[in-house]
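**Q** Starting from these lines, generate the structure:
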Amino acid sequence: MMPKQNKWFLGIILNLVFLMAISRVSAQEISLLSEPELMKKPVYSNLMQAFREYDRVYRMSLKGSGGYYGKVTAVHPDIDSLRNLQYFYVVNEGLKDLPNSFGALRFMQHLYLSGNQFEAIPDTLYSLRHLKRLDLQKNQLKAVSDKIGQLVELEFLYLNDNPDLDYLPLEPLAKLKKLRYLNVKGTKISREQMAALQARLPMAQIEY
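**A** Model (predicted):
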C-alpha cells in the first residue's frame, strides 16, 4: 500500500499537471492569429451555431434578410462569449451602437462596420487594445473621442464618407505610432488638421 504522505504528494502532482494542461489549452484556444492564419478560419454567419461552437469562432459576418426591416440593427449582448473572435463584419446594415460586452472581445483585430448608422464610435471599442483595422466609412459620424489614442495597435482607420465629421483629436491620433493608413475623404476635416497630423505621423498614408 502507498503511504499516506506519498498519496498526498501524488495528489498535488496530479493537480499541478491538470492545471498546467488547462493553462495550455486556454493559451491555445485564445491567441492572436496572424492575418493569413485568420483568413483560413471559417466565417460564421449564424449566431446560434456560433454560440454552440463558441471556441471555434474566429470570424463572423452578420447580414440581414434584406429591405429596411430586414437589416441587422443590434448585436447580441452575449457576443463576448465568442472569446476567440478576431474578425467581425457587419456592413451596410442598421447598427447605431454596440453592446458594452463587445469590449470584452480582447483579441478582436479586424472590425468592419461601414455603411451603418453610427453617429459616434462606441465607447466599448476603445477597450479593444489589439484592434488593427477599424472601418467606419459611410456612417453618420459627427466626432471622434480623445479615447481613440488608446487603440495603440491600430494600423488602418477608415473614416471617409462621414459628411458631418468635422474634427479629429490631433494629439490622441498622433499616439497611434503603428498607424499605416487613414482615410478622411468625404468629411469636413480640414486640410490643415490633416497636414498637422501627417507631420506627427510621417510614415502613415493619410488621404483627405
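**Q** can we go C-alpha only for contacts and neighbour counts from here?
**A** Fine.
**Q** Show me which helix runs longest in this protein.
**A** Criterion DSSP state H: the longest helix present in the chain is helix 4-29.
**Q** Which neighbouring elements make contact with that one?
**A** Helices and strands touching helix 4-29, by 3 or more Cα pairs under 8 Å, 6 or more residues apart in numbering; DSSP states H and E: there are none.
**Q** Report the buried residues of whichever helix or strand comes after it.
**A** Using DSSP states H and E, the next helix or strand after helix 4-29 towards the C-terminus is helix 35-39. Neighbour counts using 16 or more other Cα atoms under 10 Å place residue 38 of helix 35-39 among the buried residues.
**Q** What is the neighbour count of the closest residue to residue 174 other than its chain neighbours?
**A** Spatial nearest neighbour of residue 174, chain neighbours left out: residue 200 (5.9 Å); criterion: Cα to Cα, 6 or more residues apart in numbering. By the other Cα atoms under 10 Å criterion, the neighbourhood of residue 200 contains 17 residues.
**Q** cool, residue 88 as well?
**A** 19.
**Q** Can you name the residues that contact it?
**A** Taking Cα atoms under 8 Å, 6 or more residues apart in numbering as the criterion, residue 88 is in contact with 59, 60, 61, 108, 110, 111, 112.
**Q** Output the contacting helices and strands for the host helix or strand of residue 193.
**A** With elements delineated by DSSP H and E, residue 193 resides in helix 191-200, which encompasses its position. The elements that helix 191-200 packs onto, with contact taken as 3+ Cα pairs under 8 Å, 6+ apart, are helix 170-174.
**Q** Which elements pack onto the helix it packs on?
**A** For helix 170-174, the elements it packs on are helix 191-200, judged by 3+ Cα pairs under 8 Å, 6+ apart.
**Q** Surely residue 198 touches residue 207?
**A** No. With contacts defined as Cα atoms under 8 Å, residue 198 does not count as touching residue 207, sitting 10.0 Å away.
**Q** Look at the two and report which has more neighbours.
**A** residue 198 (18 against 14).
**Q** Please give the structure of this sequence too, so both can be compared:
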Amino acid sequence: MKLTRQAIKDVILIEPAVHGDERGYFFESFRKDKLEDTLGHEVSFTQDNESLSSRGVLRGLHYQLPPYAQSKLVRVISGEVIDVAVDIRLGSPTFGQHVKARLSGENKHQLFVPRGFAHGFIVLSEQAIFAYKVDNGYAPEHDCGIHFNDAALGIDWQLDNAEISTSGKDAEQPMLLTRQQTAPDTLFEYGKNYYA
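**A** As a prediction, this is how the structure comes out:
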C-alpha cells in the first residue's frame, strides 16, 4: 500500500497493492496503522457509506462543521469518478485550491479527505458505486456546501455542464467567496486542530 501526500499535503492518495491471478484478486483496502503513520494523528472511522450514481451525477461540494466535522476515506468499487477535495481553511496558503484524483474500480485508488476540506465527485462511467468511510455521522444542522461550479475554484469536472446532474440543494450552494465574506463561521480555521 502506497500513501502519497498530494499538492495540498493534508490530502493523501492511497494506492493499494493488488495481488491477482486467474482466480481473481486480493488487496488490503484499509490499514489504520499506515494511514495514521502518514497523517501523524489518529482517525477513528465510525461509519461506512455507499452510493450508486449514473454518468454525469455530481455530488458535492459537501462538508460538516465542528463538532461534527468529517474526515472521509473514499474509493470506487465499480465505475469511474473524478474526486475533488477543496481547502476551505481560512488563512491556509492553499485556501480555495483543490486536489483532484481519478478513482475507479479498476485502479482501486483511494483519497483521504481531511476535516477542513469540502468534498465532491462526478461520475464519468455509465454508473459508479462509490464507497467511503467517515469519522462522524451525518448531522443535518451542521451540513454545509460550496457551489460545485464556482469559477474561483477552477475545477475541471471533465464533462460539459449540459451533462452534469446535481441535486437542487447542491445547485443552490453559495460560492466560496460569498461564504468567506458573509458567513466566515461556516468555514474552518487554518492551523486549528480539528482532531483534538
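**Q** Any idea what the TM-score is?
**A** Counting by TM-score structural alignment, normalised by the length of structure 2, the TM-score of this superposition works out to 0.29. Behind it: 103 aligned residues with a Cα RMSD of 6.1 Å.
**Q** Would you mark the buried spots in the helix holding residue 193 of structure 1?
**A** 194, 197, 198, 200.
**Q** Kindly reformat those as CSV containing distance to residue 8 of structure 1.
**A** Written out in CSV, the entries for the buried residues of helix 191-200 of structure 1 read as follows (distance: Cα to Cα, whole Å):
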residue, distance to residue 8 of structure 1
194, 67
197, 64
198, 65
200, 62
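**Q** burial of residue 51 of structure 1, as a residue count?
**A** Burial of residue 51 of structure 1, expressed as a neighbour count using other Cα under 10 Å, amounts to 15.
**Q** Same question for residue 180 of structure 2.
**A** 14.
**Q** re earlier: between the contacts of residue 88 of structure 1, which has the most around it?
**A** residue 108 (26 neighbours).
**Q** Relative to residue 35 of structure 1, which of the buried residues of helix 191-200 of structure 1 is nearest.
**A** Ranking these by separation from residue 35 of structure 1, with Cα to Cα as the measure, puts residue 198 on top at 26.7 Å.
**Q** Next one: that closest one relative to residue 173 of structure 1, how far apart?
**A** In this structure, residue 198 of structure 1 and residue 173 of structure 1 are 10 Å apart, going by Cα to Cα, to the nearest Å.
**Q** ok, of the contacts of residue 88 of structure 1, which one's closest to residue 50 of structure 1?
**A** Taking these together and measuring to residue 50 of structure 1 by Cα to Cα, the closest member is residue 60, at 8.4 Å.
**Q** Checking that closest one next. Helix, strand or coil?
**A** strand (DSSP: H, G, I helix; E, B strand; the rest coil).
**Q** That one touches residue 43, doesn't it?
**A** Yes. The pair residue 60 of structure 1 / residue 43 is scored as a contact, 5.2 Å apart, by Cα under 8 Å.
**Q** and the gap between the residue nearest to residue 3 of structure 2 when sequence neighbours are not counted and residue 75 of structure 2?
**A** Once flanking residues are discounted, residue 3 of structure 2 sits nearest to residue 14: 4.6 Å by Cα to Cα, 6+ apart. The spacing between residue 14 of structure 2 and residue 75 of structure 2, counted by Cα to Cα, is 10 Å.
**Q** who's more crowded, these two?
**A** With neighbours defined as other Cα under 10 Å, residue 14 of structure 2 and residue 75 compare such that residue 75 has more, 27 against 22.
**Q** Work out for me the element that one sits within.
**A** Element membership of residue 75 of structure 2 [criterion: DSSP H and E] is strand 72-78.
**Q** other SSEs contacting that strand?
**A** The helices and strands touching strand 72-78 of structure 2, judged by 3+ Cα pairs under 8 Å, 6+ apart, are strand 98-104, strand 110-113, strand 127-134.
**Q** Which one of those strands lies nearest to residue 33 of structure 2?
**A** Closest among those, once you apply Cα to Cα, is strand 110-113, at 14.0 Å.
**Q** Could you list every helix and strand in contact with that closest one?
**A** strand 12-15, strand 72-78.
**Q** Ok, which of these comes nearest residue 127 of structure 2?
**A** Across these, the minimum distance to residue 127 of structure 2, taken as Cα to Cα, is reached by strand 72-78, at 7.8 Å.
**Q** got the buried residues for the helix or strand following that closest one?
**A** Following strand 72-78 of structure 2 in sequence order, the next helix or strand is strand 80-87 (DSSP H and E). Burial within strand 80-87 of structure 2, assessed by neighbour count using 16+ other Cα under 10 Å, is assigned to 80, 81, 82, 83, 84, 85, 86, 87.
**Q** which residue packs closest to the fourth one, ignoring adjacent ones?
**A** Looking back up the chat, that one is residue 83 of structure 2. According to Cα to Cα, 6+ apart, the nearest residue to residue 83 of structure 2 is residue 121 (4.3 Å).
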